[in-house]
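Novice: here are the coordinates; sequence isn't available:
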C-alpha cells in the first residue's frame, strides 16, 4: 500500500519541521509515531527528500556535533502556509491510511497467531503422546533397585537444570531486546500481545510433557 502520493511526503516533512529543527532520525521516528508503528520510512527515503528540500531553499542544514539538524527556512515556512488546505486534506487521508494499515496488521497477526497456535497444538499433542509412553515406561519403577532410582532422579535433576538454563537464557535475550527497543520508545502493543499468546501456548505444550 502506497502511504504518500506524489509530493505528499515533501509537504509532510515540512510540517514536521514547522515545530523546530530535527535530526533525520527524529523525522523518521516522528513519521513512525504518526502511523502508530504501522509504517516506518527508511533513511533511503527520507534523506534524499531532505536534500531536495535543501536544494529548493525550503530547508537548511546545520551541524550539531556528529549529527545534522534540518530546519525550515523563511521560504519553507511560506511554502507550508501556502499549502495549508492541502496539508489539512493530507492529514485526513493519512488518518484513513493508518486505519487501513492497522486493519491489515491485525489481520496478518491474527493469521500468524492462528498458525502459531496450530503448530504449538501439534507439538503439545506429540508431547502428550511422549508423556503417555513415558508413563507406561515408568510403571515398572515400583520394582526398580535403589541404584536405578537414584540414577533416574539424578537424570531428572540434570534435565530440570537444562530447562531452567534455557529459560533463563531466553528471558535474558528477550529482556535485552525489549530494553533496547524501550530506550528508543519503540515497544509496540503488538509485542505484548505476541508475548502473551506465545507464552500461553508454550506453557500448555511444556506442561503436557510432564507426568501427573
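Specialist: Received it, and whenever you're ready, just let me know what you need. Predicted model, so just to flag it, every value in this text is computed and none were measured. Residues are numbered from 1 along each chain as shown.

Novice: When you work out contacts or count neighbours from here on, use the C-alpha atoms and nothing else.
Specialist: OK.

Novice: How far off centre is the lengthiest helix in the chain?
Specialist: If you go by DSSP state H, the chain has its longest helix at helix 84-138. Going by Cα atoms, centre = their mean, to the nearest Å, the spacing between the C-alpha centre of helix 84-138 and its chain's C-alpha centre is 12 Å.

Novice: Output the contacting helices and strands for that helix.
Specialist: Counting by 3 or more Cα pairs under 8 Å, 6 or more residues apart in numbering; DSSP states H and E, the packing neighbours recorded for helix 84-138 are helix 8-17, helix 189-208.

Novice: again, 10 Å this time
Specialist: helix 8-17, helix 24-34, helix 74-82, helix 189-208 (3 or more Cα pairs under 10 Å, 6 or more residues apart in numbering; DSSP states H and E).

Novice: In the longest one, which residues have enough neighbours to count as buried?
Specialist: Read it as helix 189-208. Going by neighbour count (16 or more other Cα atoms under 10 Å), the buried part of helix 189-208 is 201, 202, 205, 208.

Novice: what's it packed up against?
Specialist: When contacts are defined as 3+ Cα pairs under 10 Å, 6+ apart, helix 189-208 sits against helix 84-138.

Novice: got the angle for the helix or strand following the helix it packs on vs helix 189-208?
Specialist: Past helix 84-138, further along toward the C-terminus, the next helix or strand under DSSP states H and E is helix 146-183. Here helix 146-183 runs at 180 degrees with respect to helix 189-208, directions being taken by axes from the mean of the first three to the mean of the last three Cα atoms, to 10 degrees.

Novice: what's near enough to touch residue 1?
Specialist: Taking Cα atoms under 10 Å, 6 or more residues apart in numbering, we find residue 1 in contact with 97, 100, 101.

Novice: And here is the other one:
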C-alpha cells in the first residue's frame, strides 16, 4: 500500500494539528486516524520522536498534566505553519488521494476474494445437484455412492469457507497490527459481498 505521508509531511501536519489546539500524544494519534477515515493510525514510536524534534526546534512546548503530557505550539511554530500554508494544502490533497488508494486496494482485495469464493461455492452446489440427479436414476448402491460424494462436496465447501475466513481474519489483523485501521466503508463492502455470496449460493442450491 502507498505511504499516507511523504517524507517530512507528517512533521508539518502534526504542527498544524497543534495550531488548532493543544493536544497530548494520544489525541494527536486519534486526530490523524479521524482525518484519514480510519485508514491510518500512527504508532507512538512514529509520533513522539517527531514531537521531540519539534520541541528541540522551539516550535512546540510540552507540559505535564497529571499522567498526560500536553503539547502546545509556540509563536515560532505558528509562524512556520503560516509560512508553509501552501505546502500544507498540498499535503491535505495528497493525503486525500492516499486514503482513497488504500481504501480502493482493500475493497479490491475483498472483491477478488469474494469472487473466488462464489465460484468455488457455485461449483460445489452444481456438483451436489449432479449427485442428486444421479441418485434418483440409480439403484440403492449407486444412491449410497452419490450420498458419499455429496458429503465429500459438503466437507470441501466447509473447508473452503473456513480457509477464506481464516485468510481474511489474518489479513485484517495484520493490517491493524501494522498501524492501519479499517474504514466503515470497507467493512460495509465486505458485508455486502458476503450477502451477495449467500444469495448466489441459495439460488444455486434451489436451482
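Specialist: Arrived safely, thanks for sending. Note that this is a predicted model, so its numbers are computed, not measured.

Novice: Need the three-state assignment for residue 61 of structure 1.
Specialist: Assigned state for residue 61 of structure 1: strand (three-state reduction, DSSP: H, G, I helix; E, B strand; the rest coil).

Novice: That one: neighbour count?
Specialist: Residue neighbour count, defined by other Cα atoms under 10 Å, stands at 17 for residue 61 of structure 1.

Novice: residue in structure 2 matching it?
Specialist: Under the alignment by TM-score structural alignment, residue 61 of structure 1 pairs with residue 63 in structure 2.

Novice: still on that earlier bit, okay if I get the contacts of residue 1 of structure 1 as TSV plus distance to residue 177 of structure 1 and neighbour count?
Specialist: Converted to TSV, the contacts of residue 1 of structure 1 look like this (distance: Cα to Cα, whole Å; neighbours: other Cα atoms under 10 Å):
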residue	distance to residue 177 of structure 1	neighbour count
97	29	18
100	29	14
101	25	19
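
Novice: now, among those, which is nearest to residue 174 of structure 1?
Specialist: For these, the closest approach to residue 174 of structure 1 (Cα to Cα) belongs to residue 101, at 26.6 Å.

Novice: What distance do you get for that closest one to residue 165 of structure 1?
Specialist: As defined by Cα to Cα, to the nearest Å, residue 101 of structure 1 lies at a distance of 40 Å from residue 165 of structure 1.

Novice: same question, residue 114 of structure 1
Specialist: 29 Å.

Novice: Was I right to think residue 12 of structure 2 contacts residue 86?
Specialist: No: in this structure, residue 12 of structure 2 sits apart from residue 86 without contact. The criterion is Cα atoms under 10 Å, and the distance is 11.5 Å.

Novice: Between these two, point out the one with more neighbours.
Specialist: The neighbour count for residue 12 of structure 2 versus residue 86, taken as other Cα under 10 Å, is higher for residue 12 (20 against 11).

Novice: show me the contacts for the more buried one.
Specialist: Each residue near residue 12 of structure 2 by Cα under 10 Å, 6+ apart is listed here: 18, 50, 54, 77, 80, 81, 84, 85, 87, 88, 91.

Novice: give me that answer again for 8 Å
Specialist: 81, 88 (Cα atoms under 8 Å, 6 or more residues apart in numbering).

Novice: what separates the counterpart of it in structure 1 from residue 62 of structure 1, distance-wise?
Specialist: Residue mapping for residue 12 of structure 2 onto structure 1 gives residue 11, with TM-score structural alignment as the criterion. Using Cα to Cα, one gets 21 Å for the distance from residue 11 of structure 1 to residue 62 of structure 1.

Novice: Check residue 26 of structure 1 too.
Specialist: When Cα to Cα is the yardstick, residue 26 of structure 1 and residue 62 of structure 1 sit 15 Å from each other.

Novice: burial count for the closest residue to residue 144 of structure 2 other than its chain neighbours?
Specialist: With Cα to Cα, 6 or more residues apart in numbering as the measure, residue 135 is the residue that lies nearest to residue 144 of structure 2, at 7.7 Å, once sequence neighbours are left out. When neighbours are defined as other Cα under 10 Å, residue 135 of structure 2 has 18 of them.

Novice: What of residue 147 of structure 1?
Specialist: Residue neighbour count, defined by other Cα under 10 Å, stands at 9 for residue 147 of structure 1.

Novice: sorry, back to before: with respect to residue 143 of structure 1, which of the helices and strands packed on helix 84-138 of structure 1 lies nearest?
Specialist: With Cα to Cα as the measure, helix 189-208 is the member of these nearest residue 143 of structure 1 (26.0 Å).

Novice: Good, we can wrap up now.
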